[in-house]
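Asks: have a look at this fold, sequence not included:
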């Protein structure tokens, strides 16, 4: 049952009756996403929050010169969207693309609002989820300001163990805010240290 993973995710913070579960599942839309397909595109409406059932997604910002900065990865059992634009119904600031064929469940902003009215405990679930996301991003900002690139890379490996082997060195480097060449040096040093 594909829905098992999202229900397990939700059960970490709230308990649902059978009726509430059925209602929640009725609001979701399943979408198969091809590799390199964008589910959210810069300057386009951001209408859905996405739960990753399988595959891997990458949220990134592209500046005026075309340089990409990876904001986050979305792996199985993760939620991903351009949160500011989703909540405020603004055009997306980010792009979110599939790095491999992926399967996601989408919840639209309209359906989220209906869910809050019919099953108010979902306000608690999404509040906790957003608090955790805020804390994660605050810690990441502090790490970027205070830690050397090597430590940021080791933290990346702990945070995204499923993604580390499945994304490109360039994408990891853009997440860490370093060049792919410097990341290569870090990885080489890590291998030397683990062999000695």
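Replies: Thanks, I have it. Please read these numbers as outputs of a predicted model, since none were measured by experiment.
Asks: going by C-alpha atoms from here, please, whenever you check contacts or count neighbours.
Replies: Noted.
Asks: what is the three-state secondary structure of residue 135?
Replies: helix (DSSP: H, G, I helix; E, B strand; the rest coil).
Asks: now the helices for the protein?
Replies: All helices of the chain, identified by DSSP state H, fall at 3-11, 18-26, 83-88, 109-118, 121-146, 149-159, 161-164, 169-176, 180-195.
Asks: out of these, deepest packed?
Replies: With neighbours taken as mean count of other CA atoms under 10 Å, the helices of the chain reach their highest mean count in helix 169-176, at a mean of 20.
Asks: dump the helices of the chain to TSV, plus distance to residue 64.
Replies: Formatted as TSV, the helices of the chain follow (distance: least, CA to CA, whole Å):
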stretch	distance to residue 64
helix 3-11	37
helix 18-26	40
helix 83-88	19
helix 109-118	29
helix 121-146	22
helix 149-159	25
helix 161-164	27
helix 169-176	16
helix 180-195	20
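Asks: mind checking which of the ones you listed is nearest residue 62?
Replies: helix 169-176 (10.8 Å; CA to CA).
Asks: got a list of what the closest residue to residue 38 other than its chain neighbours touches?
Replies: Spatial nearest neighbour of residue 38, chain neighbours left out: residue 97 (4.2 Å); criterion: CA to CA, 6 or more residues apart in numbering. By CA atoms under 8 Å, 6 or more residues apart in numbering, the contact set of residue 97 is 35-40, 57-59.
Asks: now which of those residues would you call buried?
Replies: Using 16 or more other CA atoms under 10 Å as the burial test, these include 37-40, 57-59 as buried.
Asks: just these: which are in strands?
Replies: Judged by DSSP state E, the buried ones among the contacts of residue 97 include 38-40, 57-59 as members of strands.
Asks: and here is the other one:
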């Protein structure tokens, strides 16, 4: 499991990991397995762990007063999952996070994250690049939700993340895009006719 994370760090950092760095990472990340539909976090709990997905698919979502799920984030291998606000501020989460497939994760606590930030340059570099990428992705998603048609949102999503169409059911993708299942079915049907 750890080798997957070391390979991931190489993609996001020009600084090589020393043997000491790898040992410190192993000390601070703990393997965790989740069964399909098992919760990683439930709304109202404090997010004590942040997870790096080694294998599997996950979702982060809220549930409104009518019982409707609104998917905030989807995650696959080499993605991170957790409620960042709850994790760093120690506040109750507004979100549920669960496994859509059996998952293998490496999880880290806030104190472990701080130790790695203070001691491993490659980890700091990776976090900075991910923060920049996450802000860009969030801005792009918000702008798209406000200005783009359902068809354009779906096309952009599948172009950017083609594995989503294979790994996630249509009702999950529809919720993530903020559209109904019927609208998504229509969009997909119209794209096939073109």
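Replies: Noted; the coordinates are in hand. Quick caveat, the model's predicted, so the values are computed rather than measured.
Asks: mind checking how far the residue nearest to residue 38 of the first structure is from residue 181 of the first structure?
Replies: Applying CA to CA, to the nearest Å, the value for residue 97 of the first structure to residue 181 of the first structure is 24 Å.
Asks: mind listing what residue 69 of the first structure touches?
Replies: The contact partners of residue 69 of the first structure, by CA under 8 Å, 6+ apart, come to 60-62, 174-175, 177.
Asks: ok, now residue 36 of the second structure?
Replies: By CA under 8 Å, 6+ apart, the contact set of residue 36 of the second structure is 98-103.
Asks: could I get these as JSON lines with distance to residue 164 of the second structure?
Replies: What follows is the contacts of residue 36 of the second structure, written out as JSON lines (distance: CA to CA, whole Å):
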{"residue": "98", "distance to residue 164 of the second structure": "16"}
{"residue": "99", "distance to residue 164 of the second structure": "15"}
{"residue": "100", "distance to residue 164 of the second structure": "12"}
{"residue": "101", "distance to residue 164 of the second structure": "13"}
{"residue": "102", "distance to residue 164 of the second structure": "16"}
{"residue": "103", "distance to residue 164 of the second structure": "16"}
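Asks: wouldn't residue 183 of the first structure be in contact with residue 169 here?
Replies: Yes. Between residue 183 of the first structure and residue 169 a contact is recorded at 7.4 Å, counting by CA atoms under 8 Å.
Asks: returning to that earlier point: quick one: closest of the helices of the first structure to residue 67 of the first structure.
Replies: helix 169-176 (9.0 Å).
Asks: post-alignment, that closest one versus the second structure, mean distance?
Replies: Once the two models are superposed, helix 169-176 of the first structure sits on average 0.8 Å from its counterpart in the second structure (mean CA distance after the TM-score superposition for the first structure).
Asks: so that helix corresponds to what in the second structure?
Replies: The aligned range for helix 169-176 of the first structure in the second structure is 170-177, by TM-score structural alignment.
Asks: how close does residue 192 of the second structure get to residue 175 of the second structure?
Replies: Using CA to CA, we find residue 192 of the second structure at a distance of 21 Å from residue 175 of the second structure.
Asks: cool, residue 183 of the second structure as well?
Replies: Taking CA to CA, one finds residue 183 of the second structure at 11 Å from residue 175 of the second structure.
Asks: now swap in residue 34 of the second structure and tell me
Replies: Going from residue 34 of the second structure to residue 175 of the second structure by CA to CA gives 23 Å.
Asks: can you check residue 1 of the second structure too?
Replies: Distance of residue 1 of the second structure to residue 175 of the second structure, given as CA to CA: 31 Å.
Asks: doesn't residue 16 make contact with residue 122 of the second structure?
Replies: Yes. Counting by CA under 8 Å, residue 122 of the second structure does reach residue 16; the two are 6.8 Å apart.
Asks: what sits against residue 101 of the first structure?
Replies: 32-35, 55-56.
Asks: pipe those into TSV and attach distance to residue 143 of the first structure per row.
Replies: Output for the contacts of residue 101 of the first structure, formatted as TSV (distance: CA to CA, whole Å):
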residue	distance to residue 143 of the first structure
32	34
33	32
34	33
35	31
55	27
56	24
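Asks: of the residues you listed, which stay in contact in the second structure?
Replies: Listed in the original numbering, the contacts of residue 101 of the first structure still in contact in the second structure are 32-35, 55-56 (both residues aligned by TM-score structural alignment, their matches' CA atoms under 8 Å).
Asks: list just the nearest of those residues to residue 157 of the first structure.
Replies: residue 56 (15.2 Å).
Asks: quick check: closest non-adjacent residue to that closest one.
Replies: Nearest to residue 56 of the first structure is residue 75, by CA to CA, 6+ apart, at 4.7 Å.
Asks: now residue 105 of the first structure
Replies: residue 30 is the one closest to residue 105 of the first structure (CA to CA, 6+ apart), at 4.5 Å.
Asks: is the one you found in contact with residue 108, as I believe?
Replies: No. When contacts are counted by CA under 8 Å, residue 30 of the first structure is not listed as touching residue 108 (11.6 Å).
Asks: next one: the nearest residue to residue 117 of the second structure once chain neighbours are set aside from residue 113 of the second structure, what distance?
Replies: Distances taken as CA to CA, 6+ apart place residue 124 nearest to residue 117 of the second structure, at 5.3 Å, with adjacent residues excluded. Residue 124 of the second structure is 10 Å from residue 113 of the second structure, where distance means CA to CA.
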